[in-house]
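Peer 1: here are the coordinates; sequence isn't available:
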C-alpha cells in the first residue's frame, strides 16, 4: 500500500488520470491525498469534482481557497469572477450533492503513522501541531453546521493579519481560514502579507515565505501543501513539500509518495486555460 499526495488539480482531470496511470494507482491498495483546490480555472472542474468524490474513502481531501469560493458562491455569498470555471458545477443536476460533499471536507489532515500534516497553504510558524488541528476543526465545524451562512458572509478579507489566541468570533474564523488556505508570506511573528503572490524572492521588507521560519511542529513532522504555484515545487526544506506545480498554468501535476518521498509528475502544457 502506498499513499500519494497530489497538488492542486484546479479542474484538470485529464492530467490526473495520466498521473494515476504513471504511479500505477491501485484503488484497492493505495490512498490518495488531495492538497485542496480541486476545482476552478481549469477546463474540467465538474468532472474533476465528481471523480474525486467517487473515490470515497480512498481519498483524503482538504479544502483550498478555490473550493471555499465555490461553496460561498453556491450559498449566495459571493459572485463568479471572470476567470472562474465553476458555472458548469453550479448548473449541474448533482450540484447540491457536490456542494454538500465539499462542505463536509476538512481544512487539515494529519496521519500519525506517516508523521505528516497536510493543509492547502501550509502551517504558520506560530502554531503547534495540536493547535493547528484544533483551530482547523473550529472552521470545519462552522462549515458543516447550521450557521455556515454566517461564516461565508464574512469569510473574505485580509484582516486580522496576525494570530492572537484572544481572537474571537468571525475574526478568529477568518484568520484561521487565511492561514490554512491563503498564506504565502509572513513576518517572524506570523503576521501575514496576503497581497504578495509571486515567487519566494519577491517578499516585502520584513517578510519571507512562511516555511523559512522555525516551526513549532514536532521536529520530524513533514508538511505537505499546495496553493503556491510560483514555488515550482521547491522549498529547500527537507520536511516541507510544495505540491502545486502549476498544472492549470501549463506546468505539471505532481504526486509525492509519502512512504519514500519519491515525486512523480506529468506535464500539463496542453491544459492551460486562457484567462
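Peer 2: Great, that's in hand. The model shown is predicted, which means the values in this text are computed figures rather than measured ones.
Peer 1: make it CA atoms for all contacts and neighbour counts henceforth
Peer 2: Will do.
Peer 1: got the residue ranges for the helices in the stretch 1-150 of the chain?
Peer 2: 13-22, 45-54, 65-74, 87-90, 95-103, 129-144, 148-152 (DSSP state H, counting those that start in this stretch).
Peer 1: looking at those, which is closest to residue 35?
Peer 2: Residue 35 lies closest to helix 65-74 among the helices of the stretch 1-150 of the chain, at 11.0 Å (Cα to Cα).
Peer 1: which strands and helices sit next to that closest one?
Peer 2: In terms of contacts (3 or more Cα pairs under 8 Å, 6 or more residues apart in numbering; DSSP states H and E), helix 65-74 is packed against helix 95-103.
Peer 1: report the distance from the helix it packs on to the chain centre.
Peer 2: Relative to the chain's own centre, helix 95-103 is displaced by 17 Å; criterion: Cα atoms, centre = their mean, to the nearest Å.
Peer 1: to residue 180, which of the helices of the stretch 1-150 of the chain lies closest?
Peer 2: Closest approach to residue 180 among the helices of the stretch 1-150 of the chain (Cα to Cα): helix 129-144, 7.9 Å.
Peer 1: structure two is appended below for comparative analysis:
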C-alpha cells in the first residue's frame, strides 16, 4: 500500500497515466492525492476529470483556481477561454455529473494518519491548523450545499488581501478562496499579492513566498501544494512540498510517494501550445 501525491495536471492526462503505470498504481490498495487544477490549458482535461472521478475513494483532489473557473463557466458566470481547451468537457454526455462532482471537492485535505496538509496554493500565514480547517469548511459548505452561484459569481476580486477573524460575508469567503487557490507571495504584513508569479529569486524584495513567513503551522505539519510552476527546482524549506513543476508549460509532471518521499517525474510528452 502506497500514497502518491501529484502536481497540477491541467489536462496532462498522458503524463499522469505514464506515472501511474511506472509506480504500478493499484486503486485497490494505493491512494492518489492531487493538488488541484485538474483542468485547463492541456489537451485532455475531460480525461483527467473522468479518471480521478472514476477512482472513487482511491483518489482525492482539492480545488484549484482553474477548477473553480471551470465551474464558473459551466454556470454561465464567465465565458470559456479558448486557450483553456475545455470544449470537450462541455460537449461530454457526463458534463453535468462531472461539474457536480468537482463542486463537491474540498479546498483543504488534512490526512491525520500520514500527517500532512494539502491545498492547491497554500495556507494563510495568519492561520493555525484549526482556523485553516474551519475556513475551508466555511467555503465548502456553500459550494456543496448553499448558494454556490452567488459565491462563485462574487469570488473574482483581490480584496480583502489581509486576514482578520472579523471578516464576514463574501469578503471572508473570498479571502479564504484566494488563499487556498491563488496565493503565492505576501508582503511582510501578510497582505496577499496576486500580481507576481515569478520565482522567489526574481521577485521584488518587498515580497516573500507565503511559506517563508513566520507561521508556526508551517513547521508543525508538512504542507503539500501546487499552483506555482515557477518554483520548479527551487529548494523548499523543511515540511514544504511544492509539486507543480509545469508539465503544461512543457516541463514535467511530478509525483511524490509519501512513505519514502521518493520523487517520480514524467517529462511533457508533447509540445503544449499555451
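Peer 2: Okay, I see it. Since this is a predicted model, take the numbers as computed values, not measurements.
Peer 1: let's have the helices of the stretch 1-150 of structure 1 in TSV, adding mean neighbour count and distance to residue 230 of structure 1.
Peer 2: Below are the helices of the stretch 1-150 of structure 1 laid out as TSV (neighbours: other Cα atoms under 10 Å; distance: least, Cα to Cα, whole Å):
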stretch	mean neighbour count	distance to residue 230 of structure 1
helix 13-22	17	19
helix 45-54	18	22
helix 65-74	21	16
helix 87-90	17	27
helix 95-103	16	26
helix 129-144	17	25
helix 148-152	18	28
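Peer 1: tabulate those helices (a markdown table), appending distance to residue 31 of structure 1.
Peer 2: Shown next, in a markdown table, are these (distance: least, Cα to Cα, whole Å):
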| stretch | distance to residue 31 of structure 1 |
| --- | --- |
| helix 13-22 | 11 |
| helix 45-54 | 12 |
| helix 65-74 | 21 |
| helix 87-90 | 26 |
| helix 95-103 | 19 |
| helix 129-144 | 21 |
| helix 148-152 | 30 |
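Peer 1: ok, now which ones touch the most centrally placed residue in structure 1?
Peer 2: Central residue of structure 1 (Cα atoms, centre = their mean): residue 120, 2.5 Å from the mean position. Listed by Cα atoms under 8 Å, 6 or more residues apart in numbering, the contact set of residue 120 of structure 1 reads 35-37, 62-64, 107-108, 180-182, 225-227.
Peer 1: residue contacts, residue 115 of structure 1?
Peer 2: When contacts are counted by Cα under 8 Å, 6+ apart, residue 115 of structure 1 touches 220, 221, 222.
Peer 1: what kind of secondary structure is the residue nearest to residue 191 of structure 1 when sequence neighbours are not counted in?
Peer 2: Once flanking residues are discounted, residue 191 of structure 1 sits nearest to residue 162: 4.2 Å by Cα to Cα, 6 or more residues apart in numbering. At residue 162 of structure 1 the chain is in coil, as set by DSSP: H, G, I helix; E, B strand; the rest coil.
Peer 1: measure residue 162 of structure 1 to residue 126 of structure 1 for me?
Peer 2: Distance of residue 162 of structure 1 to residue 126 of structure 1, computed by Cα to Cα, to the nearest Å: 10 Å.
Peer 1: quick one: which of the two has more around it?
Peer 2: For the pair residue 162 of structure 1 and residue 126, the greater number of neighbours falls to residue 126 (20 against 17), based on other Cα atoms under 10 Å.
Peer 1: my read is that that one contacts residue 192, right?
Peer 2: No - if you go by Cα atoms under 8 Å, residue 126 of structure 1 and residue 192 don't touch, sitting 11.6 Å apart.
Peer 1: what's the neighbour count on the spatially closest residue to residue 270 of structure 2 that is not a sequence neighbour?
Peer 2: Spatial nearest neighbour of residue 270 of structure 2, excluding adjacent residues (Cα to Cα, 6+ apart): residue 250 at 7.5 Å. Neighbours of residue 250 of structure 2 under the rule other Cα under 10 Å: 16.
Peer 1: ok, now which ones touch residue 250 of structure 2?
Peer 2: Contacts of residue 250 of structure 2 were listed using Cα under 8 Å, 6+ apart, and they are 267, 268, 270, 271, 272.
Peer 1: 7 Å instead?
Peer 2: 268, 271, 272 (Cα atoms under 7 Å, 6 or more residues apart in numbering).
Peer 1: returning to that earlier point: give me the common contacts of residue 162 and residue 126 of structure 1.
Peer 2: Taking Cα under 7 Å, 6+ apart as the criterion, residue 162 of structure 1 and residue 126 both touch residue 190.
Peer 1: ok, residue 244 of structure 1 - how many residues close by?
Peer 2: 32.
Peer 1: make sure it is actually in contact with residue 227.
Peer 2: Yes - using Cα atoms under 7 Å, residue 244 of structure 1 is in contact with residue 227, at 5.8 Å.
Peer 1: pull up the overlap in contacts between the two.
Peer 2: Common neighbours of residue 244 of structure 1 and residue 227, using Cα under 7 Å, 6+ apart, are residue 8.
Peer 1: quick one on the thing from earlier: list just the nearest of the contacts of residue 120 of structure 1 to residue 233 of structure 1.
Peer 2: Nearest to residue 233 of structure 1 among the contacts of residue 120 of structure 1, with distances taken as Cα to Cα, is residue 226, at 8.7 Å.
Peer 1: one step back: now structure 1: which of the contacts of residue 250 of structure 2 match?
Peer 2: Using both residues aligned by TM-score structural alignment, their matches' Cα atoms under 7 Å, structure 1 keeps these contacts from the contacts of residue 250 of structure 2: 268, 271.
Peer 1: show me what contacts residue 263 of structure 2?
Peer 2: 254, 255, 256, 257.
Peer 1: who wins for neighbours among those?
Peer 2: Greatest neighbour count in these, by other Cα under 10 Å, goes to residue 255: 27 neighbours.
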